[in-house]
Structures are given as structure tokens and as C-alpha cells.
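Student: got a predicted structure here, sequence first:
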Amino acid sequence: METEPQLIEQYIKTGTVKLVYRHLVQLGDRSLRLAEASECAADQGKFWPMRQAIYARYNQILFDTEQELAAAAADADVDLAQLNACLDAATHRAAVRADHDAATAEGIRSRPVFRLGERTLIGAQPFTVFQDLIAQASGS
């Protein structure tokens, strides 16, 4: 099992840990569009399903962004007309850019990055690493 679903189930759903997601626009206009799309999906209550659908199609989406974005929206049960209207209006562009600027101001240049208390983890980590750090932070 991947680490993220385990973290969500054991720590986030129980309220032990809070997950904060920041957009990091690393690949120019495509990254910006995908970040905006996930925020537009959030307007429909579908941020996490859309994010998951985008990442599942990551390799394809870089080559045919619009077609794959539409497919990701379908996978996430996001209304495509609403999504496109939101994207066309650039509804979330300023917020996405602000996320990116805040992340880079903190020295974040790639993802994933995790902050647990005073510790920063860079890159994918096994679930046990998170378990140990969360236990240390909570004094268990």
C-alpha cells in the first residue's frame, strides 16, 4: 500500500495530523493549468479525487494536457463544463501562484516535502518513517 492512503486513514481522518497541500508550479503553463484545474474541482468538492486523477495520468497529461485533463475530470466525477468555465475565468490562478511563491520562499524546489513539527522530509518516504516521527512529536 502506498504511504499517502495509510497516512490519510490512520492520522488525517482521526484528526491527529493535518494535511496541507501547496501547489508547486514546476513545469510552467501546464503545471499552472493542472493546479488551477484541481482548485476548480475543489469548487465542486472534488479536489482530492481530481488531484489523484491528474497524478494517475501524469505521464500522458504532459503530452496532451487538454484531452487528458478532460479524462481526469471524468475519472474524478467533475463536471467538465464547470471546470472549463472556472479555468477560462482564471478563478484560482492568483491563489495557485501564491502557493507556489510561498513554497519557493521557504526553499522548496521539488515535491513531495513534508513538515512534521520541526522536521522536514524531502521525497517519498515509507509509512514507518511517518509513524516514528508522529509518535515522537506526540510524545508516544
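Tutor: Received it, and whenever you're ready, just let me know what you need.
Student: can we go C-alpha only for contacts and neighbour counts from here?
Tutor: OK.
Student: please identify the helix or strand for Gly15.
Tutor: Under DSSP states H and E, no helix or strand contains Gly15.
Student: another one to put next to it:
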Amino acid sequence: MKPLIVAEYVESGAVRFEYRDYAFRGPQAVRAAEAAACAADQNGYWRYHDTLFLNQGGANSFTDPRLKQMAETLGLDTGAFNSCLDGGEKLEQVQQSIAAAQAAGIDSTPTLFVGSDEVDAWQDWNAVKQAIDDALAQA
């Protein structure tokens, strides 16, 4: 859905796409969100995010060595990435994102909002497009 929203609305400047991590499946999910935030420091957030989703495994699949290997595979500066991850530089940011999601009543992912309105049919491009168009018409 993100590529469609970006192509149709973000690239033209009509809307802003905002993505927030909601790591609610345990400590390794939090650690993976931290790693993605560290990748963002090198403009690698979306590549790292997509790599995480393509390489999901069972419990304990996002160990630090595996997260660091993903960064290396993506060609990130591993010194900077490892320092960021090892130093816990993004933990507070991730915890704040989790707290904000919980405060908003979000209990599953993905959850899509247009403005302050949740779009229940987030998998239906026509429903998402209609919600965005309606919001733009009211702006």
C-alpha cells in the first residue's frame, strides 16, 4: 500500500506519509525496531524495514548478530550501525512510538490512519484512496 500512497499523493506533495514502529511481539521485535531506526541514520530505513519483513522467522529470529548481518548485507556503515545498536541509541525513540500506539488504542499491525480516522479496509486501495480524497476535500 505504501508505494501506491507515495506515488499517488506523497510525491505530488498532497499528503505526508508517516510510519511509526509498533513493536509489540516481545523484546526482539523492539530490538528489530531499534535496528531499523539505526539504519534510518544512514537513509536505510525502508530497505532495512523491508529486509526485516522478508526475513521474519519464529521466536528469537532477530538476534543482534542477525540484525547486524542484515545491515552489512544492505551495505550500511556497520561501524556506525553497530555502535548505534549496541549503545541503545534508539531505544527511547522506539519505546515512545510503542507508548503512542498503545495510547491511541492500536492493538494490531498494520493500522492505517488518514488524519485521525482509522481506515478499517487498509488492504483495499480504493477504500484508502477514497479516505485520502475525502480528507483532502475537507482540508
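Tutor: Received it, and whenever you're ready, just let me know what you need. What you see is a predicted model, and the numbers here were worked out from it, not measured in a lab.
Student: so what number do they get for TM-score?
Tutor: Here the TM-score for the pair of chains, by TM-score structural alignment, normalised by the length of structure 2, is 0.85; 138 aligned residues with a Cα RMSD of 2.2 Å.
Student: what about the helices in structure 1?
Tutor: For structure 1, the helices defined by DSSP state H cover 3-7, 29-42, 47-56, 58-61, 65-75, 80-88, 93-105, 127-138.
Student: Thr129 of structure 2 -> structure 1?
Tutor: No Thr there; residue 129 of structure 2 is Lys. Matched by TM-score structural alignment, Lys129 of structure 2 corresponds to Gln131 in structure 1.
Student: and the gap between that match and Ala137 of structure 1?
Tutor: From Gln131 of structure 1 across to Ala137 of structure 1, the span is 10 Å (Cα to Cα, to the nearest Å).
Student: check Asp29 of structure 1 too.
Tutor: Between Asp29 of structure 1 and Ala137 of structure 1 the computed distance is 38 Å (Cα to Cα).
Student: wait, what's in contact with Phe114 of structure 1?
Tutor: Residues near Phe114 of structure 1 by Cα atoms under 8 Å, 6 or more residues apart in numbering: 120-122.
Student: ok, 6 Å please
Tutor: Contacts of Phe114 of structure 1 were listed using Cα atoms under 6 Å, 6 or more residues apart in numbering, and they are 120-121.
Student: aligned partner of it in structure 2?
Tutor: Using TM-score structural alignment, the partner of Phe114 of structure 1 in structure 2 is Leu112.
Student: out of Asp29 and Ala137 of structure 1, which sits in the more crowded spot?
Tutor: Ala137 (13 against 10; other Cα atoms under 10 Å).
Student: and the aligned residue in structure 2 for Ala35 of structure 1, how far is that from Gly58 of structure 2?
Tutor: Counting by TM-score structural alignment, Ala35 of structure 1 corresponds to Ala33 in structure 2. Per Cα to Cα, Ala33 of structure 2 is found 16 Å from Gly58 of structure 2.
Student: these two - which one has more neighbours?
Tutor: Higher neighbour count among Ala33 of structure 2 and Gly58: Ala33, with 26 against 7, using other Cα under 10 Å.
Student: roughly how far does the closest residue to Leu133 of structure 1 other than its chain neighbours sit from Asn59 of structure 1?
Tutor: The shortest distance from Leu133 of structure 1 to any non-neighbouring residue, by Cα to Cα, 6 or more residues apart in numbering, is to Leu116 (7.1 Å). The spacing between Leu116 of structure 1 and Asn59 of structure 1, counted by Cα to Cα, is 30 Å.
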